[in-house]
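K.L.:
following is a predicted model, sequence given first.
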Amino acid sequence: MEAVYTQGIWMAESLQQRTISQEKMWLIVTHIGDPKAAFLLVFPFTYFISKRAGVAVLWVAAISEWLNLVFKWMLFGERPFWWIGESGLFVNKQPNVHQFSSTCETGPGSPSGHAMVTAAVWWVVVSSLGSSLYLRTHSVVLSAAPYLLYVVMLVAVGISRIFILAHFPHQVIAGSITGFILGMVLSRRVPEGRPLLFFFSFSIGLLLGTLMLHAGLQQLGIDLSWSITLAKKWCSRAEWVRLDSAPFSSLTRDCGALLGLGLAQYWKPGGYSLPWAPRALSLAISSMGLYHVNRLPLPVRPQGLFYGLFFVKFVIVPQIVMVLVPGLCVAPMRNSHSRPHDSSLP
């Protein structure tokens, strides 16, 4: 693997030197490809266009990110920003590369979570959009356009991850292929309308099962915190190593979102269908709400409290999008405008 890693470093160096003027663009792209964006950006946007597609996005995002965590624990992939120093191969000739605020993620590197979750989630979006376009226009060209954009997005996210030294090229390719397969498989098995007990059992089962896997691997002498140690050692700035990029943050986000999805479908008010204008208003209000929820500061010590609150934060996300905003804010406003005026009033 040394030859593969070495070639990946020189590729990252060349990419940085050739496209350094597009640094801001690559940082924006890597944020769009962040698994967190699937929950906070793609989910509400998709939900207010198609409810089933929105539920599918949340479901696929949670399962694909959880699987990515398991794969990373099994594959032990290095990350470029720490491998440069750990390998000892660049003593005489150091690569001219730079780290960025999004570089220093603490989980193992293979496969790329950004590429894998982006490929899985956006497959749900483009396949739904492509099918809708074909039904409306019967044009193969128009219905193929979303799939072209899908490929462009995957390539852009992959390049951004290589650019910031977060992943090697083969990790990005592996993540994209795996995510594409997961998107096709999981989008056909969306648990829409399932009872709350299903989501509660599934969420807690994933959480406990992953914790048992972690404990079992540790009993076998496998140190799963090795990547966190290396990230702290080789990151250029200590503040770039964030707890919300740790493997257990991904786990609690996924389990929280799944439980939240079950609660939202259980509590969701029924009996109304919002037209486009209230949907657009719901999307705007939901987006503002999720922005502020995401910015809520969480205590990093003790870590158990942080993970518990992180879990609760993502339980709240589906409640805001599916219940609170359309059910308690927008629908009453719409109903008040649709009531006939009382002719007895002067």
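P.N.:
Yes, it's here.

K.L.:
from here on, contacts and neighbour counts on C-alpha atoms
P.N.:
Fine.

K.L.:
hey, where'd the helices end up in the stretch 201-346 of the chain?
P.N.:
226-234, 247-267, 276-294, 303-318, 331-338 (DSSP state H, counting those that start in this stretch).

K.L.:
mind giving me the packing neighbours of the fourth one?
P.N.:
In this case it means helix 303-318. Applying 3 or more C-alpha pairs under 8 Å, 6 or more residues apart in numbering; DSSP states H and E, we find helix 303-318 packed against helix 247-267, helix 276-294.

K.L.:
SS state for Pro191?
P.N.:
coil (DSSP: H, G, I helix; E, B strand; the rest coil).

K.L.:
how close does it sit to Ile63?
P.N.:
Pro191 is 12 Å from Ile63, where distance means C-alpha to C-alpha, to the nearest Å.

K.L.:
try this one side by side with the last:
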Amino acid sequence: MLDTIVDKFRLYEVLAMSSFQSHLSLLEPIFIFASNLGDPQNGYVLYFVFGFIFVSHSAAFKMLWTAVLSEWLNLILKWTFNDERPYWWAPMAAQHLAATNHSHYFQDVTTDYEYARQLNRLRLKQFPITCETGPGFPSGHVMCSAAVWFSLIIQLIKHKVIASRRQRLFTRIAFISTLMLVSLGRIYISAHFPDQCLIGLFAGIVLAVMVEKLVDIQRLALGGHILISMLLMAIAYAFHECLNRFGGQSGADWSLELAKLYCADINNVKADTSPLYVVWRASGAAVGIGVAFTQVLPLVNKNNYLSVARNKNNFTVRLINTIVSTVAVVIYVNYSRPEPTFGDQIGRFYGKSFVQFLFIPIVGLVSVLLNDKIMRFYFNRVHINSNN
């Protein structure tokens, strides 16, 4: 260990992260909030309702598919690079350095005491959300957030929701600033190295551009969604099996074993951070997108959809619908969440998660349409009463 350029680079990253944690501890609540904000599942839960109401149903469709593909591609990249996470790499490096004399890695270290002090800097803080079980490169939180948020920006510009140069500049500044904050959050909680977050940011933007060019709501019927869902799962499981067969002694689950070994609290190692959980979650959402947009949406008279938008209370009505519908999705997700568990019950957990995320797009879309009908009825009554 520490014989490669990458490991030496990781050592300096950990030292920087240790200083970052010690000097900015007052901002800890902000960093934890930012890390939670970047949770990949928020791509299914928090944003597509806004895109559906304020932009178009095709915008929401592309945002959801961006969430699915970014999660899946991030997993494949993680399995491909099999990179470390700081919270287990740092103590492994400290153990190695303690057993050998590598004081030349540190500047101005001339005594054993100074060497011990430097080794102590390799102890990183851990939090309940630190101990994710997959490999670390690239950051899923940053990559998936960058992909979904950039997809939303593309749709806002494309549909001229933001048209002026000043609006576009402000949107881009907000996009970069928020992603940087998410990245700092992931670094602060010791879940990722800085370079993993940086690459995740660029990968997410590239994926969003590709989805915009390649994914079309008119081309995918329900059968196509189901087929893609099955392909995503089949490819992921084939990749997983190849890692187990040809990946040497480590296999596909090496990162899970290290998470269990080096997490400060074993109870924080949860099945809903495992790579295969991501596969089932994304595959379920893919089917749900198909049901929502090819079966549920056509049942609604599109010409009358959100007809109250032509009312002078346009923005207020849409905002209310967005808030109510998003809250409905959040409530559904929280109350339908299966208990994460390893062992013999993990297959059942994966299956329940598939069903849970299958219904997220459906619940969101149905909530939007029901709220629209309720508000349309209300405004019609108000209009009739005012005329009388």
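P.N.:
Done, it's in. Only a predicted model underlies this, so the values are computations on that prediction, with no experimental measurement involved.

K.L.:
still on that earlier bit, which one's more surrounded, Pro191 and Ile63 of structure 1?
P.N.:
Ile63 (21 against 17; other C-alpha atoms under 10 Å).

K.L.:
now do the contacts for Leu156 of structure 2.
P.N.:
Val55, Ile162 (C-alpha atoms under 8 Å, 6 or more residues apart in numbering).

K.L.:
quick check: which element contains the equivalent of it over in structure 1?
P.N.:
In structure 1, the residue matched to Leu156 of structure 2 (TM-score structural alignment) is Leu129. Applying DSSP states H and E as the criterion places Leu129 of structure 1 in helix 113-137.

K.L.:
and that helix, what's buried?
P.N.:
113-130, 133 (16 or more other C-alpha atoms under 10 Å).

K.L.:
just to revisit the earlier point, distance to Asn96 of structure 1 and mean neighbour count added to the helices and strands packed on helix 303-318 of structure 1, as JSON lines?
P.N.:
What follows is these, written out as JSON lines (distance: least, C-alpha to C-alpha, whole Å; neighbours: other C-alpha atoms under 10 Å):
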{"stretch": "helix 247-267", "distance to Asn96 of structure 1": "29", "mean neighbour count": "24"}
{"stretch": "helix 276-294", "distance to Asn96 of structure 1": "35", "mean neighbour count": "17"}
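
K.L.:
could you export the ones you listed as JSON lines, including distance to Gln218 of structure 1?
P.N.:
Putting these into JSON lines (distance: least, C-alpha to C-alpha, whole Å) gives the following:
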{"stretch": "helix 247-267", "distance to Gln218 of structure 1": "15"}
{"stretch": "helix 276-294", "distance to Gln218 of structure 1": "32"}
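
K.L.:
nearest to Val29 of structure 1, of those helices?
P.N.:
Among those, helix 276-294 comes nearest to Val29 of structure 1, with 18.1 Å by C-alpha to C-alpha.

K.L.:
show me what that closest one packs onto, helices and strands only.
P.N.:
helix 43-47, helix 303-318.

K.L.:
distance of the residue mapped onto Leu230 of structure 1 from structure 2 relative to Lys8 of structure 2?
P.N.:
Here Leu230 of structure 1 is matched to Leu258 in structure 2, going by TM-score structural alignment. Counting by C-alpha to C-alpha, the gap from Leu258 of structure 2 to Lys8 of structure 2 is 20 Å.

K.L.:
same question, Met17 of structure 2
P.N.:
Applying C-alpha to C-alpha, the value for Met17 of structure 2 to Lys8 of structure 2 is 14 Å.

K.L.:
higher neighbour count, these two?
P.N.:
Remark: of Met17 of structure 2 and Lys8, Met17 carries more neighbours, 26 against 14, as counted by other C-alpha under 10 Å.

K.L.:
how many neighbours does Val55 of structure 2 have?
P.N.:
20.

K.L.:
right, and it touches Ile157 too?
P.N.:
No - with contact defined as C-alpha atoms under 8 Å, Val55 of structure 2 does not reach Ile157; the gap is 9.7 Å.

K.L.:
which SS class is Gly109 of structure 1?
P.N.:
Secondary structure, three-state DSSP: Gly109 of structure 1 is coil.

K.L.:
and whichever strand or helix holds Thr6 of structure 1 against structure 2, how far off on average?
P.N.:
Assessed by DSSP H and E, Thr6 of structure 1 sits inside helix 2-19. Superposed on structure 2, helix 2-19 of structure 1 shows a mean distance to its aligned partners of 1.0 Å (mean C-alpha distance after the TM-score superposition for structure 1).

K.L.:
what's that helix packed up against?
P.N.:
For helix 2-19 of structure 1, the packing partners by 3+ C-alpha pairs under 8 Å, 6+ apart come out as helix 80-87, helix 140-163.

K.L.:
can I get these in TSV with mean neighbour count?
P.N.:
TSV is the format used below for these (neighbours: other C-alpha atoms under 10 Å):
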stretch	mean neighbour count
helix 80-87	19
helix 140-163	19
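
K.L.:
take those helices and lay them out in CSV including distance to Ile320 of structure 1.
P.N.:
Formatted as CSV, these follow (distance: least, C-alpha to C-alpha, whole Å):
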stretch, distance to Ile320 of structure 1
helix 80-87, 37
helix 140-163, 28
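
K.L.:
which one of those lies closest to Gly221 of structure 1?
P.N.:
Closest approach to Gly221 of structure 1 among those is made by helix 80-87 (21.3 Å; C-alpha to C-alpha).

K.L.:
for Ile205 of structure 2, which non-adjacent residue is spatially closest?
P.N.:
What sits nearest to Ile205 of structure 2 in space, not counting adjacent residues and going by C-alpha to C-alpha, 6 or more residues apart in numbering, is Ala147, at 5.2 Å.

K.L.:
my guess is the one you found contacts Ser70, does it?
P.N.:
Yes - using C-alpha under 8 Å, Ala147 of structure 2 makes contact with Ser70 at a distance of 6.7 Å.

K.L.:
quickly list what's touching both of those two.
P.N.:
Common neighbours of Ala147 of structure 2 and Ser70, counting by C-alpha under 8 Å, 6+ apart, are Gly204, Leu207.

K.L.:
for the residue nearest to Ile205 of structure 2, what is the corresponding residue in structure 1?
P.N.:
Match for Ala147 of structure 2 (TM-score structural alignment): Ala120.

K.L.:
any idea how far Phe180 of structure 1 is from its match?
P.N.:
Separation of Ala120 of structure 1 from Phe180 of structure 1 (C-alpha to C-alpha): 5 Å.

K.L.:
no more questions from me, cheers.
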